[in-house]
Each structure stands twice: as C-alpha cells, then as structure tokens.
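> Show me how the following folds:
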Amino acid sequence: MIGTSGGKADLLTRLSRIEGQVRGIARMVEGDKYCIDVLTQVSAASRALQSVALGLLDDHMSHCLVEAARTGGAEQDAKLKEASDAISRLVRS
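Got it, this is the predicted structure:
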C-alpha cells in the first residue's frame, strides 16, 4: 500500500517526469551529445529517483512502521527489519 503524503497521483506524476528525463538522456546519447552534459542529466535523474525513494521510505515509516509499532510483536519486528533493509539499500546505491 502506498501511503504517500502527496498521494498516489503525485507519485505517478513525479515518476512520469523522471521517465521523461531518462528518455531525454537516451536521445542525448543517440545524438552524441557532450559526455558531461549527459552525465549532468544522469545525475539529475538519479537525484529525482532518490527523492522519490526517500519520500516513500518516510511515508512507510510514518504509516506502516508506526502501525506495526502499535501492534507490537512479530509484526513490529518484521516491519522494522524491512525498513532497516530498505535504508541499507538506499545508502549503498
């Protein structure tokens, strides 16, 4: 379940914008654009995806993790591990 603060529509809009950025990068490569210009666009798309990921993580922690903490027990432990694993993946990327 996606409980994003901006809502599902906002998330999909942001992802569509990123998709457009990536298509633009592909066109730059096809058009033999200057490498540094392509890298600048790759960096911008990466930052945009990172922002989406952080927003999803924040929403997960404020909704799913808080609810699991109220429940306690195995559900709490599982959701906490899940969040910790997600953070680890984000830090490594």
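
> going forward, measure contacts and count neighbours with C-alpha atoms only.
OK.

> which residues sit against the helix or strand encompassing residue 14?
Using DSSP states H and E, the element containing residue 14 is helix 8-30. Residues external to helix 8-30 that are found in contact with it (CA atoms under 8 Å, 6 or more residues apart in numbering): 2, 4, 38, 41, 42, 45, 48, 49, 52.

> and if we set it to 10 Å?
Residues from elsewhere that reach helix 8-30 (CA atoms under 10 Å, 6 or more residues apart in numbering): 1-2, 4-5, 31-35, 37-42, 44-49, 51-52, 55-56.

> Could you identify the longest helix within this protein?
helix 35-60 (DSSP state H).

> Using neighbour counts, pick out the buried residues of it.
Neighbour counts using 16 or more other CA atoms under 10 Å place 38, 41-42, 45-46, 48-49, 52, 55-60 of helix 35-60 among the buried residues.

> which one of these is nearest residue 85?
Taking CA to CA as the measure, residue 85 lies nearest residue 57 of the buried residues of helix 35-60, at 11.0 Å.

> Could you also give me the structure for this second sequence? I'd like to compare it with the first:
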Amino acid sequence: MTDVTPEEQKAIVNRLKRAQGQLAAVITAVEAGGDCRAVVTQLSAVSGAIDKAGFAIIAKAMQECMASGETKENAPTVAELEKLFLSLA
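Here you go, the predicted model:
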C-alpha cells in the first residue's frame, strides 16, 4: 500500500491483529467442541473485522486515485476498485 500514513497503517494492522486473535479463539472453541452459537457469533466478528480492514484499504486506494488527478502506471482502475469493493460485500 502506497501513500498510507503511519496512523492509517497502524489502524489497519491493529484491526487485522484483532481479527487474528478472534480467529484463534474460534479455532480453539471448535477444537474444544464449543457452543455452536458462540462459535458462529465469534466467526461473524472475525469476518466483520477483516471486511472493515479491506474497506479501509480500498477506501485509501480510492482517495489516492481521486486526489492524484492523474493515472499512475499501476494504479487500480475504477472497475478494479469496484470489483474489490464488491468482493467484500
């Protein structure tokens, strides 16, 4: 990711690390035969955290494209950004 401030990168990394911890808890619960409802609830939280990180990354790419006003050689196209965005939905 280019042109990401340290604060933005830290927020994304923190969100992903939180999701990683939640996923570890889901795996432990499944291995221990945990309650189905609790496992699904925790899995939903993991999915949401990962989606939010993805949205933050895509939003930053969109901001970069709009702010630059020029096309960079390897900048994502609007169609590519839309496809990425929809892949998280």
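
> Send over the TM-score of the superposed chains.
In this superposition the chains share a TM-score of 0.80, using TM-score structural alignment, normalised by the length of structure 2; 87 aligned residues with a CA RMSD of 2.4 Å.

> Which residues are in contact with residue 33 of structure 1?
25, 27.

> and it, how far is that from residue 41 of structure 1?
11 Å (CA to CA, to the nearest Å).

> if you skip the residues just before and after it, what's nearest to the residue nearest to the spatial centre of structure 1?
Residue closest to the mean C-alpha point of structure 1, counted by CA atoms, centre = their mean, is residue 53 at 1.8 Å. Excluding the flanking residues, the one nearest residue 53 of structure 1 by CA to CA, 6 or more residues apart in numbering is residue 90, at 7.9 Å.

> packing partners for the one helix or strand that neighbour maps to?
Taking DSSP H and E as the definition, residue 90 of structure 1 sits inside helix 73-92. On a contact count with 3 or more CA pairs under 10 Å, 6 or more residues apart in numbering; DSSP states H and E, helix 73-92 of structure 1 meets helix 35-60, helix 66-71.

> got JSON lines for those helices, with distance to residue 77 of structure 1 too?
Below are the helices and strands packed on helix 73-92 of structure 1 laid out as JSON lines (distance: least, CA to CA, whole Å):
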{"stretch": "helix 35-60", "distance to residue 77 of structure 1": "15"}
{"stretch": "helix 66-71", "distance to residue 77 of structure 1": "8"}
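
> Out of these, the one nearest residue 83 of structure 1 is which?
Using CA to CA, those put helix 35-60 closest to residue 83 of structure 1, at 7.5 Å.

> Next, the angle helix 73-92 makes with that closest one.
If you take axes from the mean of the first three to the mean of the last three CA atoms, to 10 degrees, helix 35-60 of structure 1 sits at 170 degrees to helix 73-92.

> so what's residue 5 of structure 2 up against?
With CA under 10 Å, 6+ apart, residue 5 of structure 2 has these contacts: residue 11.

> With that, I have no additional questions.
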